[in-house]
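Undergrad: Take this sequence and fold it.
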Amino acid sequence: MVLCNLHLISLRNDVSPALFLGKLRWNGIKPIVQARPIRWMVLPTQLSVGHLIGRNIRWDLFLILEETDPIPHEAQLDIDGIWSVSCGVSSKALSGYAAANSKLLFPPPGSVSPPEPQEIEPSNSSQNLETSLELCEWIGALPAEIRDRPVSMLNLLAVNPGKKDDYKKYRDAFVTNAGTRHGANIKLVGRIAGGAAADDGWDEIAFVHYPSVSHFAAMAASRDYQEINHEHRLPSLKDTFILCVMEVDDQANIVDPRQTRERL
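TA: Sure, this is the predicted structure:
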């Protein structure tokens, strides 16, 4: 296992994400993940609420760094707010992460199936990981060049006592069918080891790829997904949040799969 630090960062108004990432590079730090937070898909309801959403804070960057790569002092001065998580991640997953992630972000032309039609009518809320009218409207209002780009969902999970087996049943069904057929790919998982998340009672993180936000919405509106969601996921979780992010290059531009594949 390798200890990694996950950071949600709010920058000072006079600091751009590109400038901040440049200071990391100047100090020889290459993030495992560098991404721009786009939208809360599921909000926390009990844990870390004040830190994450209580002040209507604007999160500018999401980073995953190895523990041996602390944020340098000159970059820390650019931070207006930060929420950090320490977690243990498989060394095997990390060693192959860059190559595997590049294949997901830059798939061969024509290799990604379009999102399937939604099988279930939109609900009033997405809080239970269901497609809502508001989510559909938000996706429809996105510029086409953004709407069709890959996204990753940062999941933080707090599991109810005695419900770990139920959550494992959900994850197994997600990987073997309900998630995979909509293009989902679990890129990283980790056990919480320290930081604000450990203090607040979170247990685990999962970082999951989707070919587009429309693929995510189609999954949430599918009958097979909602079956395992209501049978296993919802009863097993004490709290959770899902944050949609889009990975960025070193200039903080959202990755465009139409461009030449390159290592982020």
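
Undergrad: switch to C-alpha atoms for all contacts and neighbour counts from now on
TA: Noted.

Undergrad: Arg263 belongs to a helix, doesn't it?
TA: No - per DSSP: H, G, I helix; E, B strand; the rest coil, Arg263 lies outside any helix segment and is coil.

Undergrad: ranges for the strands of the stretch 101-250 of the chain?
TA: 151-159, 185-195, 204-210, 237-247 (DSSP state E, counting those that start in this stretch).

Undergrad: so how far is the first one from its chain's centroid?
TA: In this case it means strand 151-159. 6 Å (C-alpha atoms, centre = their mean, to the nearest Å).

Undergrad: Now do it: which elements does it pack against?
TA: Other elements packing on strand 151-159 under the criterion 3 or more C-alpha pairs under 8 Å, 6 or more residues apart in numbering; DSSP states H and E are strand 204-210, strand 237-247.

Undergrad: on that earlier part again, out of the strands of the stretch 101-250 of the chain, which is closest to Gly22?
TA: Checking the strands of the stretch 101-250 of the chain against Gly22 by C-alpha to C-alpha gives strand 237-247 as the closest, at 15.7 Å.

Undergrad: to the chain's geometric centre, what's the distance from the closest one?
TA: 6 Å.

Undergrad: here's the other one to compare against:
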Amino acid sequence: MSVEYLNITGLEALDPQSPVVMVNLMRFHPRALDGDGSGWDAYLRYSALTVPMIKARGGTLLWTGDAKAVALGVPDAHRWDYLALVYYPSVAAFLEMMTSADYETRCDPHRRNGCADHLIIATNEAYSKFKPG
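TA: Down below sits the predicted model:
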């Protein structure tokens, strides 16, 4: 497994069977590193491959959207282009996907080609009006 920056130690400290919502914050390269379109184009290729992998593990996309402006904080320190909330039925399901050979060889290259920065925060639910489905 060579997914750069995957915090295995931090994720393994969580209850492996607990549901988790991953908050994804992404900033795209103006041009994909492989030269095939924009960073956004590379990210769309990544999404087309990963969404079926997420669903196969019982997860789902809850919400995605464009980042418009920093409402609270230092704007230049927190510049993101896109956000996604992704539900997984367990931390173990997320880890299994991220460490799979299929993810590493087919998906991650598109993510790296498209994203100048990609931060994922593991969360547990304190309150939600949304139910995965």
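
Undergrad: For the two chains, what TM-score is obtained?
TA: The TM-score (TM-score structural alignment, normalised by the length of the second structure) is 0.75; 121 aligned residues with a C-alpha RMSD of 2.8 Å.

Undergrad: thinking again about what came up before, any chance of the strands of the stretch 101-250 of the first structure in TSV with mean neighbour count as columns?
TA: Shown next, in TSV, are these (neighbours: other C-alpha atoms under 10 Å):
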stretch	mean neighbour count
strand 151-159	24
strand 185-195	19
strand 204-210	22
strand 237-247	21
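
Undergrad: Adding distance to Val49 of the first structure, write the ones you listed out as TSV.
TA: Listed next are those as TSV, based on distance: least, C-alpha to C-alpha, whole Å:
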stretch	distance to Val49 of the first structure
strand 151-159	12
strand 185-195	15
strand 204-210	17
strand 237-247	10
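
Undergrad: what sits up against stretch 190-209 of the first structure?
TA: Residues from elsewhere that reach stretch 190-209 of the first structure, judged by C-alpha atoms under 8 Å, 6 or more residues apart in numbering: 47-48, 83-90, 104, 150-159, 183-189.

Undergrad: picking up where we left off before, nearest to His7 of the first structure, out of the strands of the stretch 101-250 of the first structure?
TA: strand 185-195 (10.1 Å).

Undergrad: Strand 204-210 and that closest one, what's the angle between them?
TA: 150 degrees (axes from the mean of the first three to the mean of the last three C-alpha atoms, to 10 degrees).

Undergrad: For strand 185-195 of the first structure, what is the distance to the chain centroid?
TA: That offset, for strand 185-195 of the first structure, works out to 11 Å (C-alpha atoms, centre = their mean).

Undergrad: sorry, back to before: want to throw the helices and strands packed on strand 151-159 of the first structure into a markdown table with distance to Arg25 of the first structure?
TA: Formatted as a markdown table, these follow (distance: least, C-alpha to C-alpha, whole Å):
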| stretch | distance to Arg25 of the first structure |
| --- | --- |
| strand 204-210 | 23 |
| strand 237-247 | 16 |
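
Undergrad: Return the residues in contact with the residue nearest the centre of the second structure.
TA: Closest residue to the average C-alpha location of the second structure: Asn24 at 4.5 Å, with C-alpha atoms, centre = their mean. Contact analysis of Asn24 of the second structure by C-alpha under 8 Å, 6+ apart lists Leu83, Ala84, Leu85, Val86, His118, Leu119, Ile120, Ile121.

Undergrad: of all the residues you listed, which comes closest to Gly39 of the second structure?
TA: Closest to Gly39 of the second structure, out of all of the contacts of Asn24 of the second structure and judged by C-alpha to C-alpha, is His118, at 12.0 Å.

Undergrad: And that closest one, what's its match in the first structure?
TA: Here His118 of the second structure is matched to Thr240 in the first structure, going by TM-score structural alignment.

Undergrad: And for Leu85 of the second structure?
TA: By TM-score structural alignment, Leu85 of the second structure lines up with Phe207.

Undergrad: OK, contacts around the alignment partner in the first structure of Val51 of the second structure?
TA: Applying TM-score structural alignment, one finds that Val51 of the second structure aligns to Val175 in the first structure. By C-alpha under 8 Å, 6+ apart, the contact set of Val175 of the first structure is Ala184, Asn185, Ile186.

Undergrad: Which of the residues you listed are retained in the second structure?
TA: Using both residues aligned by TM-score structural alignment, their matches' C-alpha atoms under 8 Å, the second structure keeps these contacts from the contacts of Val175 of the first structure: Asn185, Ile186.

Undergrad: Would you format the contacts of Val175 of the first structure as TSV with distance to Ser125 of the first structure included?
TA: Below are those laid out as TSV (distance: C-alpha to C-alpha, whole Å):
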residue	distance to Ser125 of the first structure
Ala184	22
Asn185	24
Ile186	25
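
Undergrad: Setting aside sequence neighbours, what's the nearest residue to the residue nearest to the centre of the second structure?
TA: Closest residue in space to Asn24 of the second structure, ignoring its immediate chain neighbours: Ile120 at 4.5 Å, by C-alpha to C-alpha, 6 or more residues apart in numbering.

Undergrad: is it true that that neighbour touches Arg27?
TA: No - with contact defined as C-alpha atoms under 8 Å, Ile120 of the second structure does not reach Arg27; the gap is 12.0 Å.
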